[in-house]
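Provided below are the primary sequence and the corresponding predicted coordinates.
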Amino acid sequence: MRSTILIALLLAAAAAPARADPDIAKGETAFKKCMACHAVGPDAKVKVGPPLNGIVGAKWAHLEGYAYSADIKDGAAAGKVWDEATLDTYLTNPKTLAPKGKMAFAGIKSEDERRDLIAFLAQFNTDGSKK
């Protein structure tokens, strides 16, 4: 009986549709967690962290004059790019990709929230205008 219930629960969980499309409005809400240190948009300036305009697809340490951590500079030297998968890993736990990095952020555990946040960031060009 227990195994039947367990199998039924596993099948129901597997059949539940995952949310496929990111929600940019929810991503904008998620960005509020980032706003103490980062900015986006046409008037974005350096805060504690660099502005995140054009971050999706950008090379690591791409902003001239910003004092990136050694981990991020090393990633840049290795040719790393902030693609969606890398951003997802970083947003889950920044210390995974940059163990000695300056970013003091615990990460975002929700996969949907990370996907929404990345979609929100992806709409900004390097000059802060929206695509």
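Perfect, I can see it now.

alpha carbons only for contacts and neighbour counts from here, please
Will do.

and the next helix or strand past the one helix or strand Ala13 maps to?
Secondary structure assignment for Ala13, by DSSP states H and E: helix 2-15. The element immediately downstream of helix 2-15 (helix or strand, assigned by DSSP H and E) is helix 24-31.

second structure follows, compare the two:
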Amino acid sequence: MSDLTFNKIAGAVLATGLAIVGLRELSAGVFAPEQPEKAGYAVEVAEEGGAGGGAVELPPDWGTLLPVADVAAGEAAFAKCKSCHTVDQGGANGTGPNLFGVVGAKPAAHAGFAYSPAMTAHAGAAPVWTYDELDAFLKAPQKHVAGTKMTFVGLKKQEERVAVIAYLSSKGGKLPVPAPDPARQPGAAAAPAAGDAAAPAAEGAPAAADAAPATQGAAGQGEAAPAAAAAPAQKSAPAPKG
């Protein structure tokens, strides 16, 4: 290839490169991008039970819910836990401890399982797996016991947790079912307010006033009656003549 041909090719390549760079600079000047003040959209997530988070979930009324809980549904829901836990008596520990008799047992106390320091410390603050403790732990394990080995996200529906706890209770549970809470039964009357307690006394005031004539009548049969009767006699007596 001659020098002239090489120079033509090199010039054409150089000219193409210069044209591309020039077009890029030109387009950048014409179509200058404008950066938004805020990237994307800010999505605000309300904290559970906080402002705007809806009504706070009350603890279950165990005396009402446990006797009618669907144990079969609890067993089906417990299938989510079987990859880590066994629940039969004498069952082996897995990634998590065997859960036979866990209802009413002491936390971090099942033999042969290496509990996390967080769960061991929690056992000092909550020495019994009560119904409320199990409910709170199953709802959000990491939130209720920060640092626990249990990485399960939790059971968010209360009826599902109640069913699972009823199932666990049927597997060697040691806690009796409490009596239903009278204040949470249908048709339970609300306690009277402090201002309402004074209403009967105010209504009784006319009765005390009405009792006054009766008292005067009783006095008419006593020692005051002659004195009252004597007054007209003194007025009618003739004045002494001087």
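Received the coordinates, thanks. Just so it is clear, the model here is predicted, and its values are computed rather than measured.

what does Phe137 of structure 2 correspond to in structure 1?
Correspondence of Phe137 of structure 2 to structure 1, assessed by TM-score structural alignment: Tyr90.

what are the contacting residues of the strand or helix carrying that match?
Following DSSP H and E, one finds Tyr90 of structure 1 within helix 84-92. Contacts with helix 84-92 of structure 1, where a contact means Cα atoms under 8 Å, 6 or more residues apart in numbering, come from 56-57, 96-97, 107-109, 114-115, 118.

select from these every entry located in helices.
In helices, judged by DSSP state H, the following of these are found: 96-97, 114-115, 118.

in stretch 35-46 of structure 1, what's buried?
For stretch 35-46 of structure 1, a neighbour-count test (16 or more other Cα atoms under 10 Å) marks 38-41 as buried.

how long is it from one end to the other?
Terminal residues of stretch 35-46 of structure 1 lie 11 Å apart, using Cα to Cα, to the nearest Å.

doesn't Lys26 make contact with Ile118 of structure 1?
No - checked against Cα atoms under 8 Å, the pair Ile118 of structure 1 and Lys26 is beyond contact range at 10.5 Å.

so which of these two has more stuff around it?
Ranked by neighbour count (other Cα atoms under 10 Å), Ile118 of structure 1 and Lys26 place Ile118 first, with 26 against 17.

so what corresponds to the more buried one in structure 2?
So Ile118 of structure 1 corresponds to Ile165, using TM-score structural alignment.

and that match, how far from Asn98 of structure 2?
15 Å.

correct me, but Leu117 of structure 1 touches Ile24?
Yes - under the criterion of Cα under 8 Å, Leu117 of structure 1 makes contact with Ile24 at 7.1 Å.

looking at those two, which one has more neighbours?
When neighbours are counted by other Cα under 10 Å, Leu117 of structure 1 and Ile24 differ, and Leu117 comes out ahead with 27 against 19.

the more buried one and Leu6 of structure 1, how far apart?
In terms of Cα to Cα, Leu117 of structure 1 sits 34 Å off from Leu6 of structure 1.

and for Ala119 of structure 1?
36 Å.

try Lys33 of structure 1
Applying Cα to Cα, the value for Lys33 of structure 1 to Leu6 of structure 1 is 37 Å.

same question for Ala67 of structure 1.
52 Å.

what do you get for Pro51 of structure 1?
Computed as Cα to Cα, the Pro51 of structure 1 to Leu6 of structure 1 distance reads 48 Å.
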